[in-house]
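Engineer: Provided below are the primary sequence and the corresponding predicted coordinates.
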Amino acid sequence: MKYVIILGDGMADEPIKELNNQTPLQYANKPTMDALAKLGEIGRVHTIPKGMAPGSDTANLAVLGYDPSLYYTGRSPLEAVSMGVELLDSDITFRCNLVTLSDEGEYKDKVILDHSADEISTEEARELIKAVNEHFRSKAIEFHPGISYRHLMVWHEGPDDFDLTPPHDILGKSIKDYLPKGSQSGTILNMMKESYDFLSVHPINIQRVKKGLRPANSIWIWGEGRRPRLPLFEEKYGLKGSVISAVDLIKGIGICAGLKSVDVEGATGNIHTNFEGKAMAAINELKNGQDFVYVHVEAPDECGHRNELENKVKSIELLDEKVVKVIVEELNLLGEDYSIMILPDHPTPLRLRTHTDDPVPYLIYRKNKEVLNLEQKYDEIFATSSKNCFPIGHELIEYFFKK
């Protein structure tokens, strides 16, 4: 038996007037998902434990079967693992975004315009993070470049009593009420302020503005945590597996769980990604002896954060056509029994431009156990009407594996 989870990050949403009061998942043309829904099971799952922030970190841990309330130690240390950064138990890590702030007034009066600086290219971002590291590096603090706008700060023997806000939670808002808090928050705030002074005039940002792109004119530090320790996935479930993602967070979760992380050329973490490459990488992993593959697609979430209605619908359609369809066709050619689960990790409503902790719709299709229901489609509305509901998110994968 082969198992595949296809996760459309942030795919769930709310009914939208411009889509005839349908959600993007309802409105999108997704014939393969809907065909699987007619032969499978639809339901809802609460991926975010009560009282925890609705992030891709906690949600993906839950989808992979790890109780976030037990195993979550912060977002950035998971990303550090993916980046190959060695951590000591005494290290505190932080996510460092390259963001776009408005240019009026003092730093505290600025508005956060874009958490991703127009999804800045990795090549441009590396030069900017290099400048940041040269400016701030000390025996205690260092910066490491990641992918696009997502980077890492490590504070050796640093404090961990911070109150830091994810930048995608405050898009379009003044930052003055969301600046760092904590016993040594002044260190972080000063770095953010100083970064604006030299990044605003950096040659890369000058060129970006000339091209009509938003400048990455400040760092934004958040997502602190310590080195995680997860039980091995194979020991928990008896399955050898791989994870396929363009996002360091997901790769890091997989690596911590003992899953093989597979890089795909052209995988970007946005809508301009190599969808088919991810699908074929999944099939190759299964052909080469893996029992389980976790395929993560970031595009719907990024479109939600950027309030790109048309692109969010398009990202779901591309996921259906170039990932789900390809994987199903190739699995059928293999001639083995298989099970597929499709779901988001959390909603990212276009209206809010950030995550919520509402339950998300799941679809499970089992090749050897088809149950015909011609009325059924895969979307939030059908899921809500279903009797199938998992209030504890990390228990869904055991049901999927029938353990």
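Structural biologist: Sure thing, it's come through.
Engineer: every contact and neighbour count from this point should use C-alpha atoms.
Structural biologist: Fine.
Engineer: what residues does the residue lying closest to residue 205 once chain neighbours are set aside make contact with?
Structural biologist: Leaving out its chain neighbours, the residue that sits closest to residue 205 by Cα to Cα, 6 or more residues apart in numbering is residue 215, at 4.9 Å. The contact partners of residue 215, by Cα atoms under 8 Å, 6 or more residues apart in numbering, come to 99-100, 117-118, 200, 205-206, 208-209.
Engineer: and if we set it to 10 Å?
Structural biologist: Counting by Cα atoms under 10 Å, 6 or more residues apart in numbering, residue 215 touches 98-102, 114, 116-118, 120, 199-202, 204-209.
Engineer: what does residue 271 give?
Structural biologist: Applying Cα under 10 Å, 6+ apart, we find residue 271 in contact with 297-303, 311-312, 314-316, 318-319.
Engineer: now it, what's its secondary structure?
Structural biologist: Following DSSP: H, G, I helix; E, B strand; the rest coil, the label given to residue 271 is coil.
Engineer: equivalent analysis for the one 5 residues further on, please.
Structural biologist: Judged by three-state DSSP, the three-state class of residue 276 is helix.
Engineer: ok, now residue 330?
Structural biologist: Strictly by three-state DSSP, residue 330 counts as helix.
Engineer: and here is the other one:
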Amino acid sequence: MSQKFLFLLADGMGDWPIESLSGKTPLEVAKTPVMDRLAKEGVVGTCATIPETMPPGSDVANMALLGFNPETYHTGRGPIEAAAQGLELKEDDVVWRTNLVTIDNFGPDGIMRDYSGGHIHTETSRVLVNAVANACGSETFEFIPGVQYRHLLVQKGGASAPEAQFDIRPPHDITDQPIDRDYAVYAQSPRLLAYLNCAASVLAEHSDAGAVTNLWPWGQGKALRLPQFADLFGRRSAVISAVDLIKGLGRAAGMDVIDIPGATGLLDTNYQGKVDAAISFLNGGGDFVFVHLEGPDECGHGGQIEDKIESIARFDKLVAAPLSEAFPDAAVLVCCDHFTPIAVKTHTKDPVPFFLHAKGLPASGVSAFTERTAQETGLHIDKGYELLPYAFSQIG
């Protein structure tokens, strides 16, 4: 029987020094006694999760961290989230990740105010998605509900259409910024622009819309195809997350996908539910579990310093602590997928800190698990998809 393996990921945890924190990062300020101890006893380093040729998205980074080269397998953010829903796409279909957003004046003079439509709840968002789908549906576009502000727009036969090559920025990259560049791209497709204008009209008249004013399709691509995780690593595996991105990667790779009631992707997520599910899976014959927390990333995008500090502290206390206690002989790999610095409110390509804790490994002796201490060890994994094979090779 192989050694149990816990891969714990705090999305967007990495950050830059912040003046109001006396030049420290949220990770340096947060109370993380469990991660500090495990890092001191284990191997610590940095990993470049984003290839030079690709943007610093969670889709790219998490695909790499699960052992898949994104330059080979990545087709877009939309296809990953379509896989999460088990959506069957034809070979010539394109699927867009589509946010419910808040925009001042959807046009050349528009400003992106909120990439999440006020962090709309899933139940309300489904009402809005269905309203738009019923009013604006066509033979070309099918709008499919997802989770919270994250949804899908299928463009039938879109693989050979001009829209397949459109470069639309992720909305979380342009908070409080003009949308003129992206609107000009949308306007190159009369049919897509007509759909978005129709959706805006429906949302403007809907009593449940709240802060939501528009749709924002981006990250389009053809269906995702991944090798099976068990074939690559010989382990029965599972992913646990609130977000469809992680679920889609897991499902495409043949991993168990465990849904957690009350998992929100925010600071108030169901930590206990995630921990209980991970324990149950590993005690039930599983070998490897990937537990993903979205909270630090959302706080980074929102520029919420204190909330980001708290989300990291909760990750340590409510996830790393109980899981490492439940499986004292397990290998534990902890990292983030990318930085989401408060200063820029979006993702960057900085190499991420990681540590691997397992019996028999040489102790790093670091004083704490931080961006600085990880960099100071000198250990660096140059390709994100090589981190997991490296970890498996270290534990034997």
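Structural biologist: Yes, it's here. These numbers were taken from a predicted model, which means no experiment stands behind them.
Engineer: need the TM-score from the superposition.
Structural biologist: The TM-score (TM-score structural alignment, normalised by the length of the second structure) is 0.95; 388 aligned residues with a Cα RMSD of 1.5 Å.
Engineer: returning to that earlier point: which of the contacts of residue 215 of the first structure are buried? Put it as a ChimeraX command.
Structural biologist: Here is the ChimeraX command that selects the buried residues among the contacts of residue 215 of the first structure (16 or more other Cα atoms under 10 Å):
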select :98,99,100,101,102,114,116,117,118,120,199,200,202,204,205,206,208
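Engineer: in helices only, show me the contacts of residue 215 of the first structure.
Structural biologist: If you go by DSSP state H, the contacts of residue 215 of the first structure have 199, 204-209 in helices.
Engineer: grab the longest strand from the second structure for me.
Structural biologist: Using DSSP state E to define each element, the second structure has its longest strand at strand 94-104.
Engineer: just the ones in helices among the contacts of residue 215 of the first structure now: which is nearest residue 394 of the first structure?
Structural biologist: Here the nearest of those to residue 394 of the first structure, counting by Cα to Cα, is residue 199; it sits at 41.5 Å.
Engineer: any idea what the closest one aligns with in the second structure?
Structural biologist: Here residue 199 of the first structure is matched to residue 203 in the second structure, going by TM-score structural alignment.
Engineer: and its match, how far is that from residue 129 of the second structure?
Structural biologist: Residue 203 of the second structure is 9 Å from residue 129 of the second structure, where distance means Cα to Cα, to the nearest Å.
Engineer: now do residue 315 of the second structure
Structural biologist: Taking Cα to Cα, one finds residue 315 of the second structure at 32 Å from residue 129 of the second structure.
Engineer: related to what we said a few turns ago, read off where the longest strand of the second structure ends up in the first structure.
Structural biologist: With TM-score structural alignment as the criterion, strand 94-104 of the second structure aligns to 92-102.
Engineer: just the strands from the second structure, written as ranges.
Structural biologist: So, for the second structure - with DSSP E - the strands run 5-10, 43-47, 94-104, 111-114, 141-147, 150-155, 177-178, 214-221, 237-240, 256-258, 288-293, 331-335, 352-357, 380-381.
Engineer: in the first structure, point out the residues matching the second one.
Structural biologist: Going back to what we said before, that points to strand 43-47 of the second structure. Aligned using TM-score structural alignment, strand 43-47 of the second structure spans residues 41-45 in the first structure.
Engineer: check which residues of that stretch are buried.
Structural biologist: 41-45.
Engineer: run a quick neighbour tally on the residue mapped onto residue 230 of the first structure from the second structure.
Structural biologist: Alignment note (TM-score structural alignment): residue 230 of the first structure maps to residue 226 of the second structure. By the measure other Cα atoms under 10 Å, the count of residues near residue 226 of the second structure is 17.
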